[in-house]
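Participant: from the sequence below, what's the structure:
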Amino acid sequence: MTLAADGTALSPARIRFALLALALGGFGIGSTEFVAMGLLPNLASDLMPGLYASDTEGAIAQAGWLISAYALGVVVGAPTIAAFAARWPRKKLLLALLTAFTLATLASALLPTFGWVLVARFVAGLPHGAYFGIASLVAAKLMGPGKRARGVAFVLSGLTIANVIGVPSITWLGQVAGWRIAYIAVAAIFALTFVAVALAVPWQPGNPQATMRNELRAFTRLQVWFALAIGAIGFGGFFAAYAYIAPIATDVAGLPAAFVPFVLVVFGLGMTAGNIVGGHMADRSVRRTMYVCFVLLLLALVGLALTASSIAGLFIGAFLVGGFSSALSPTIQTRLMDVARDSQSIAAALNHSALNIGNALGAFLGGLAIAGGLGYVAPIWIGVVLTIAGIILAVVSFGIDRSRRVRGVDVPYGTGALTSVDVA
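Facilitator: Take a look at the predicted model:
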């Protein structure tokens, strides 16, 4: 039985309503984070018309900075806000973060120049990690013991469903009515989420013992750095491919621009399925889930790179890359929460810093490859290299756990080294 902060029992309907409200926030975040990827040509032509006319590939590569700016905002904001506000009541913090999302996304739609929009995208990214971190803690408490990864996955389901419904439909809206209207629509989603969270989510206190110093102790643990590197580098493989999916679809596969939303739908379907499966698998074995999904993501990226010029290859590759990468997200977040131990607020948020370092890294390296004349398939091969690096980091990290276990050193339960599934 799940209890509210005042000790009263929460009905199953109230719990579902609260979880849906939290997932709606993930839907808005997925929309604001990924909609630029389907509108890069539109952003480039409107904000940099002169460069777009003289060097289309260069303008699209520069428009990719908007993706990197948002991602860097996540990297900066996630640990800072989570550590600073760990004592805040969680519902109050969620509402403050949703207010920031709404205003920054609206600014992205209304500011006139590329430079100012770049700044707005950075600011819009600041509350991203803290929202997912706090919402994941709230969801885990609502779900009850033994279901942490599934609670994380439920919140993340809003983000993955955004890639099925929100991003494709808002991309279509942006292509028809202009990219600024697309961002206004996203701001409206955040405003609606504010209302839903205010009505549905029960009051949960913050951690009264939390201090900035205690939360930042997470950075003194080697395995925290390994988990962050696994997310930042390994997940960068997914973003290197996804960031430039619009020109891959139009210039490599030869599809009309109107088909880009359909490719995004397929990506989103894969991400939704992968998130659900990954959450269930990670509750059984974090280590095994990470190994399996990383290897399958690597194979999917290679397949996409080799077959992106065919329509079937593009759609099948998009589904598989989206699925295997999304299964890694709750897995990496659970790993971080395990190895950070008592620094739970910052650990829950740091996952999104790591993933958005991957976002920035993948988009940046992919943009360099395109600007260097290597073509639109080159970012996928960059993704292959980054995924291999992620696998190596995971092997080293879990190898350290195994070595410590042999020496009798305490290893946190749930890291993948001490689960009953793995011991068996």
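Participant: can we go C-alpha only for contacts and neighbour counts from here?
Facilitator: Noted.
Participant: so which elements touch whatever helix or strand residue 279 lives in?
Facilitator: Per DSSP states H and E, residue 279 falls inside helix 260-284. Packing contacts for helix 260-284, counted by 3 or more CA pairs under 8 Å, 6 or more residues apart in numbering; DSSP states H and E, involve helix 12-38, helix 148-161, helix 167-177, helix 286-307, helix 311-339.
Participant: between these, which gets nearest to residue 368?
Facilitator: Closest approach to residue 368 among the helices and strands packed on helix 260-284 is made by helix 12-38 (16.0 Å; CA to CA).
Participant: now the other sequence, so there's something to compare against:
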Amino acid sequence: MPFALHLLALAVFAQGTSEFMLSGLGPDIAHDLGVSIPAAGALTSAFAIGMIVGAPLTAVLAVRWPRRPALFGFLLVFALVHVVGALTSSFPVLLGTRVVAALANAGFLAVALATAVSMVAPDAKGRATSILLGGTTLACVAGVPGGALLGQLLGWRAAFWAVALICVPAMIAVLRSVPAESGSGARGDVRAEVRALRGPRLLAVLLLGALVNAATFCTFTYLAPVATEVTGIDAARVPALLALFGLGSFAGVSAAGRLSDTYPTRVLVLGGAALLLGWVVFAFAAGNVAATLVLAFVQGALSFAVGSTLIAQALYAASGAPTLAGGLATAALNVGAALGPWAGGLAIGGGLGYRGVPGVSALLVALAFVVTCVARVVRRRVGGGATDEAVVGG
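Facilitator: The predicted structure is shown next:
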């Protein structure tokens, strides 16, 4: 794999850290800026909304731009808004920086996915995708706990400064290591990419990605209260549990990178079945400490193995529109990241308690299997059976 892919993953690490670190910084931000904790929670929602809306929009804009300047520009904006966030004493300004950061993040990911697959062989999209997503999983393992520790020691602004500083070597790496024109060597045609997006297979893969990611974030969002209220784990050990989930995620992405190009259906069907079973077991065994620790790692691995494979399948399904496909995949995953916590919250508020959260994750994965079956039936009836090995293929 080209070394430039690992440098792009460094930028994804910085962006993933920024996206998730507010879960540990919210109370300090609320106290410092004089707002309520729920209001501070809107910073996370603003980022998610910016990612959902911004991913396809920035991808459309980026189609016409050379990829190296586009990557550098998105990353520069991302770093600058974190500098503004670290300096401001205004909550509305901080909220605005989260939206702009999300737009820049979405644009960067869309172009980075297109760049990554253009730098490898046509049958290595899964491995290239896994390297990029490895940056996100490492953010869960090291970036988010590190941001929380910085916030505790030096204040929440230090975490924003840290994200901005991490972007600097990533920007230098983009200028030095990413080819001036990756892929075709020419600026893209938006209408040509839009035409390449037509087809039910891509839509099905995006829907599956949203559902699997919803299942992941449904439980991950409430993993801390599940651990303390149901399992009985001491609150001081929760960061270690979250890091264990992150380590599993990294292991899953790494494994999928080696398998998803050659055996996508096996990864998705067998991995999806194991994922469904794991969430069911978690719903019943959440009161057991050993089971919770093991399942945190296993479910993290399975969730990201299946999720990264689905992103790769989206890029295969729309190989003629790599930038827009990357943008749509990014949007789909963030729809899931927003839907999952909402569904988990409904379960908690509906009387199921925290133990019901993994059960909701199981239902979301089961729904993904239903979508897969419906997609297969539709494709066969319209005579669109696929020849490649894909979960929604013929």
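Participant: quick one: TM-score?
Facilitator: Superposed pair, TM-score by TM-score structural alignment, normalised by the length of the second structure: 0.88. Supporting alignment: 393 aligned residues with a CA RMSD of 2.9 Å.
Participant: follow-up on the earlier one: including mean neighbour count and distance to residue 423 of the first structure, could the helices and strands packed on helix 260-284 of the first structure go into a markdown table?
Facilitator: Listed next are these as a markdown table, based on neighbours: other CA atoms under 10 Å; distance: least, CA to CA, whole Å:
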| stretch | mean neighbour count | distance to residue 423 of the first structure |
| --- | --- | --- |
| helix 12-38 | 24 | 33 |
| helix 148-161 | 28 | 20 |
| helix 167-177 | 21 | 42 |
| helix 286-307 | 21 | 12 |
| helix 311-339 | 26 | 17 |
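Participant: closest one to residue 407 of the first structure among these?
Facilitator: Short answer: helix 311-339, nearest of those by CA to CA, at 17.8 Å.
Participant: what's the first helix or strand after the closest one?
Facilitator: Counting by DSSP H and E, the element after helix 311-339 of the first structure in chain order, helix or strand, is helix 344-371.
Participant: and that following helix against the second structure, how far off on average?
Facilitator: Average distance, helix 344-371 of the first structure versus aligned residues of the second structure after superposition (mean CA distance after the TM-score superposition for the first structure): 1.9 Å.
Participant: check which helix or strand residue 211 of the second structure maps to.
Facilitator: Here residue 211 of the second structure sits within helix 200-221, counting by DSSP H and E.
Participant: got it, and residue 106 of the first structure?
Facilitator: Assigned by DSSP H and E, residue 106 of the first structure belongs to helix 90-110.
Participant: go ahead and confirm residue 282 of the second structure touches residue 295.
Facilitator: Yes: counting by CA atoms under 8 Å, residue 295 is a contact partner of residue 282 of the second structure at 6.8 Å.
Participant: give the contact list for the residue positioned nearest the centre of the second structure.
Facilitator: Geometric centre of the second structure, nearest residue: residue 333, 5.9 Å, by CA atoms, centre = their mean. Under the criterion of CA atoms under 8 Å, 6 or more residues apart in numbering, the neighbours of residue 333 of the second structure are 209-210, 213-214.
Participant: 7 Å instead, please
Facilitator: By CA atoms under 7 Å, 6 or more residues apart in numbering, residue 333 of the second structure lies in contact with 209-210, 213.
Participant: pick the one among those closest to residue 356 of the second structure.
Facilitator: Nearest to residue 356 of the second structure among the contacts of residue 333 of the second structure, with distances taken as CA to CA, is residue 213, at 17.5 Å.
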